[in-house]
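Undergrad: the sequence and its predicted three-dimensional model are supplied below.
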Amino acid sequence: MTTENIYGNLQGLKPNQLKQLQKLYHQRIRSDRLTTTELAERIAAISTDLKQPVCVYLNRRGQVIRVGVGTPRQTQIPPLELPRYGAERLSGIRCLATSLKSDAPSEACLTAMARQRLDALVMFSLTGGGVMRKGGGASGFIKDTYLAHLLPISENDTYWEVSSPQDLEDLAEQDFLDLVDSLEAEFSREFIAQDVSSQEDKVLLVGLMTAKMTEQKFQDSLQELALLVDSAGGKILATIEQKRSNPHPQTLVGAGKVEEIALQVQTLGANLVAFDRELSPAQVRNLELQFGVRVVDRTEVILDIFAQRAQSGAGKLQVELAQLEYMLPRLTGRGQAMSRLGGGIGTRGPGETKLETERRAIKKRITRLQQEVNQLQNHRSRLRQQRQQQEIPSVAIVGYTNAGKSTLINALTNAEVYAADKLFATLDPTTRRLTITDKNTSESRTILLTDTVGFIHELPPQLVDSFRATLEEVTEADAMLHVVDLSHPTWESQINSVKAILADMPLAPNIELIVFNKIDKADSEHLETAKNNYPQALFISAEKRLGLETLRSRLVNF
């Protein structure tokens, strides 16, 4: 007797009991019925004999596809094994479950129903007694019957509906397909009303606040993740937060929060979960098994934005290098099943697995890309030397992403550098000549302005390494123009983040001019604070062209 198709808690079960569970797979009912009285009583009899709950899962053809010992939560189908369905569809599976108590389905059972997006959950509460019939039938085991099903999301966040106790015979006569069709019609109407493009990711954001973080820093980081996801083209459906003293080593957040996120994934129709901190390969694997959808961390979102924004060959080259360096250590997250290098019987001999082949190919590609980046560095170094021989001073425009650097260089030089109200709108460095007339001497002076890639809090190390050719434009400049978005609520934190990244760069210019941008949108209190704390700074609006003459005058004296 094999028990591989019986799921849940099988400890202590007798061979005859396992055989009775196995026989349930031979049951089939009419496709338009939730259940039959015979099947319900058979399940109830087995559950009473085992003194444990039993769950039987059926498809829409009325075939039993899964039998488990335990509650719907303990026997639920893993997300990755469920049929593929959209937010406007149900999974095509229903569950017939027993309860040893005379209660309606618990919240844990209903949550399991929602996580699997079941067509329906039928709960039989048992009396604890009954009479077995000859041939395996039973009579008198079921006291009450409950029917639960999902609902389209309403304003009060009611995910499901549970009926009052019903008579088994009445339930068995209900038209199951009519119920499913009406439910899916409602889901479809809601899905269309949301007007969500099938091309964009529907995202749940997850933030974890640990004991080392302040509330303000946590909220700022979570808000920045939302901007990153929006810049990447995702639609944010909801944000979920948790406070823990330390991250959970297996899933980052606690088990209860994993359940909550999984429920939201199913009820909101999300196809991506984004976490506001770096995840280990094992954590990504564990979470994807729980959610049944893709899981990404903050670094991966940034890498995706960079991949979308890169226009030049150099930019694409550096993005690919960053992505491969991020991916390489995460290949091991696929598990030991893909590796034959662990040692022992059956692991020795010629050949290599797909994992080792893939790792080797990626390492070769990384080596080649690093060589090309080095060539790119040498090329840009020659260009800088040519500029230096002409004795033309250069100024690197640096700052937090979306501070208005590209808009500023456009306003000063009448260039057409791409600028947009998005994080990392431009990646490739752009150098433009700016000719300024000194009002005191009436002499013209030319300087070179270089627009650099935007910085961000905790810039991923892969990006710092891969974009070293771009960042060298900063280290080789004669001076820096540090642009700050004064309208951003965390502008002071952004200044510190930029300074921290610059501090890690060798030979960064000592001459720095801080320019507070977007003063037309800034809060008056922030404006006053900035003037007091940075008396040498300039205050402009690149978009409105306010304060640019003063800036040009300061640049003449650089």
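TA: Thanks, I have the structure now. Residues are numbered from 1 along each chain as shown.

Undergrad: alpha carbons only for contacts and neighbour counts from here, please
TA: OK.

Undergrad: now the strands: where do they sit in the stretch 451-558 of the chain?
TA: For the stretch 451-558 of the chain, the strands defined by DSSP state E, counting those that start in this stretch cover 479-485, 512-517, 538-539.

Undergrad: make CSV from those strands and add mean neighbour count and distance to Asn9 to it.
TA: Putting these into CSV (neighbours: other CA atoms under 10 Å; distance: least, CA to CA, whole Å) gives the following:
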stretch, mean neighbour count, distance to Asn9
strand 479-485, 24, 58
strand 512-517, 22, 63
strand 538-539, 22, 68
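
Undergrad: could I get those as CSV with distance to Ala425?
TA: Below are the strands of the stretch 451-558 of the chain laid out as CSV (distance: least, CA to CA, whole Å):
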stretch, distance to Ala425
strand 479-485, 15
strand 512-517, 17
strand 538-539, 23
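
Undergrad: Val56: how many residues sit nearby?
TA: Counted with other CA atoms under 10 Å, residues neighbouring Val56 total 24.

Undergrad: so what secondary structure elements neighbour the helix or strand it falls within?
TA: Counting by DSSP states H and E, the element that carries Val56 is strand 54-59. Helices and strands touching strand 54-59, as assessed by 3 or more CA pairs under 8 Å, 6 or more residues apart in numbering; DSSP states H and E, comprise helix 37-50, strand 64-69, strand 93-99.

Undergrad: which residues does that strand contact?
TA: Contact with strand 54-59 is made by 43-44, 46-47, 64-72, 75, 92-99, as judged by CA atoms under 8 Å, 6 or more residues apart in numbering.

Undergrad: same check, this time on stretch 193-206
TA: For stretch 193-206, using CA under 8 Å, 6+ apart, the contacting residues are 225-226, 233-241, 265, 269-276.

Undergrad: just the buried residues of these.
TA: The neighbour count (16 or more other CA atoms under 10 Å) marks 225-226, 233-236, 239, 265, 269-276 as buried among the contacts of stretch 193-206.

Undergrad: below is structure B, check it against A:
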Amino acid sequence: MQKVYGNIQGIKASHIKQLQQLYEEQQPADRFITPEFAQTLAAISTTIHHPICCYINRRGQVIRIAVGTPNQTQIPEAELPRHSAERLSRIRCIATQFKSEPPDTAALVAMVSQHLDALVSLSVANNQVQEAFLVYLAPDLETPWIVSPPLSLADLTEQDFSDLITEWEKDIADAGGIISPQDNFSDQDRVLLVGVQTDNISAQRFEDGLIELVRLVDSAGGIVLDTMRQKRSHPHPQTVVGKGKIEEIKLAAQKVGANLIVFDRDISPSQARNLEKEIGLRVGDRTEVILDIFAQRARTQEGKLQVELAQLEYMLPRLRGRGQEMSRLGAGIGTRGPGETKLETERRTIQRRIAQLQQEVNQLQAHRARIRQQRQQQEVSVVALVGYTNAGKSTLLNILTNAEVYTADQLFATLDPTTRKVVITQPETQERRTILLTDTVGFIHELPPSLVDAFRATLEEVIEADVLLHLIDLSHPAWESHIASVQDILQEMSAIPEKDLIAFNKIDRVDSETLAQAQEKYPQAVFISATERLGLETLKQHLLQLIDEPVEAVAVTQNSY
């Protein structure tokens, strides 16, 4: 017997058999449906208390019977006949519903995504069809469908389907085809963001995180189409969000033409698999987006090495269940980088590669340690630039040292550490002093542990420096939160320099109230604008004073944090 699709849990075997028998009902090629078949659908649907969808090809053959709504019972793309924007799929859907109103948006969006010939919605009650709604695609409207007024079953079954479908396809071809939402975009990932606010996250922190995630996706080369939110006491253990919200996400993704769902938090491999199964699209998280940015930005061999290690460690537990339809190979967020060709290989092979990469990172650590030892023998002080991503560290390095480090108004524009000399003239003695300024990878709230571990060779530049210069983008609305995030990451390191200086950057972009607030809270900080070259001489002199100051004195007087 033919398979009955959809949610058949709890339906009696006798009713399943009735549904299977529908496959044997041949419909006329020039009619949407016969009155007798419509009444049969109504009777079964009323009996089982579930909507039914019957998919029929143009030869009148029933090719799919499913329990559920048109949105819940969509035919997978791989199983649909080949069609183009100018042509329909040669399949119509006859659906029952228990309300006397036009089909909902979810059903209409499902119709568009499958390019169905038509959607016939039968309103049923008491084993009978009460009225029907006919929906067909119309390419010249803002919403690409037309819904008929309520029709009687007699009016519906008397209409000539073959003449209508010829007329509709001609209109579609003349208009240049059906415009699906995804047709408005290039090959970039089309992303729907999902934010989950739990009890331990403040409303402001939650909204700041979503704004940052938009920038992360943009930096990764994706396009954010829409953002959905849900407030829960804690994430759902299997799917992060509730079942109702999953249906909303699925519908929203179809409406806007998204091909990737990104959550604002880390999700487990099993949660990702469950969500992909329910939604039918790739599902990623914040860490995956950050890893993708790192994969794109790594330029040096050591940077690529560290990114590959982080990617493989992240993806290893997520390999299970990546079938052909959910393959991670290809283009797009979460699929790029040195490790992309290894993601579908055997787990043991990947584990061996991880072990090899970790050994290479250890060698890199030793190499950097030797370089630092040489610097120490030359008795040249080292200042490590740290700060939240996009605070302006590379721009400051370029201006102070005449370097040519890549800069852009993007998150994680530069990854690879760069060390350059800075010559400072002391005003009293006119003595020229040389220090080394090292630009480090930008920090971010909840920096993924896999990245922290993989970049330990790079982050040791911070540990071994004589002074930390913590740069803050004062023009960012969440600058105070950024300070806290950088502090959290620094405190997780084994040891950091006891001397530090806070420098607030981009003061040319802030109002006097924000500037006064920061000056009151951080009286020992320096206020600069790297691009406008404001306060740079003051910054240099403060760095010299801090370098020359005994550690004991710093420990007593330091109150910058």
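TA: Nice, thanks for sending it over. What you see is a predicted model, and the numbers here were worked out from it, not measured in a lab.

Undergrad: related to what we said a few turns ago, okay, and which of the buried ones among the contacts of stretch 193-206 of the first structure map to strands?
TA: Counting by DSSP state E, those place 235-236, 239, 272-275 in strands.

Undergrad: distance of the residue nearest the centre of the second structure from Tyr388 of the second structure?
TA: The second structure has Val262 as the residue nearest its centroid, 2.9 Å off, counting by CA atoms, centre = their mean. From Val262 of the second structure across to Tyr388 of the second structure, the span is 22 Å (CA to CA, to the nearest Å).

Undergrad: coming back round to it: make TSV out of the ones in strands among the buried ones among the contacts of stretch 193-206 of the first structure and add distance to Ala542 of the first structure.
TA: Putting these into TSV (distance: CA to CA, whole Å) gives the following:
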residue	distance to Ala542 of the first structure
Lys235	30
Ile236	30
Thr239	33
Leu272	36
Val273	36
Ala274	33
Phe275	34
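
Undergrad: among these, which one lies nearest to Leu317 of the first structure?
TA: Closest to Leu317 of the first structure out of these is Ala274 (25.6 Å), distances taken as CA to CA.

Undergrad: surely that closest one and Asp297 touch.
TA: Yes - counting by CA atoms under 8 Å, Asp297 is a contact partner of Ala274 of the first structure at 5.5 Å.

Undergrad: excluding chain neighbours, what is closest to the counterpart of Ile223 of the second structure in the first structure?
TA: Correspondence of Ile223 of the second structure to the first structure, assessed by TM-score structural alignment: Lys235. Closest residue to Lys235 of the first structure apart from its sequence neighbours, by CA to CA, 6 or more residues apart in numbering: Lys202 at 5.0 Å.

Undergrad: same question, Leu151 of the second structure
TA: Ala132 (5.0 Å).

Undergrad: in a strand, that's where the one you found is, yeah?
TA: Yes - with DSSP: H, G, I helix; E, B strand; the rest coil as the criterion, Ala132 of the second structure is located in a strand.

Undergrad: so what's the aligned partner of it in the first structure up against?
TA: Under the alignment (TM-score structural alignment), Ala132 of the second structure pairs with Thr145 in the first structure. By CA under 8 Å, 6+ apart, Thr145 of the first structure lies in contact with 122-125, 165-168, 171.

Undergrad: what does Arg277 of the first structure give?
TA: Each residue near Arg277 of the first structure by CA under 8 Å, 6+ apart is listed here: 207-208, 297-299.

Undergrad: count the neighbours of the closest residue to Trp160 of the first structure other than its chain neighbours for me.
TA: Spatially, and ignoring its direct neighbours in sequence, Trp160 of the first structure is nearest to Leu150 (4.2 Å; CA to CA, 6+ apart). By other CA under 10 Å, the residues close to Leu150 of the first structure number 23.

Undergrad: now Leu150 of the first structure: how far from Glu259 of the first structure?
TA: Where Glu259 of the first structure is concerned, Leu150 of the first structure sits at a distance of 17 Å (CA to CA).

Undergrad: helices or strands next to the helix ranked longest in the second structure in the packing?
TA: The longest helix of the second structure (DSSP state H) is helix 347-377. Helices and strands touching helix 347-377 of the second structure, by 3+ CA pairs under 8 Å, 6+ apart, are helix 301-315, helix 456-463.

Undergrad: in a markdown table, list those helices along with mean neighbour count and distance to Glu142 of the second structure.
TA: Below are these laid out as a markdown table (neighbours: other CA under 10 Å; distance: least, CA to CA, whole Å):
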| stretch | mean neighbour count | distance to Glu142 of the second structure |
| --- | --- | --- |
| helix 301-315 | 22 | 41 |
| helix 456-463 | 21 | 52 |
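
Undergrad: now render the ones you listed as CSV, adding distance to Ser485 of the second structure.
TA: Shown next, in CSV, are those (distance: least, CA to CA, whole Å):
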stretch, distance to Ser485 of the second structure
helix 301-315, 21
helix 456-463, 16
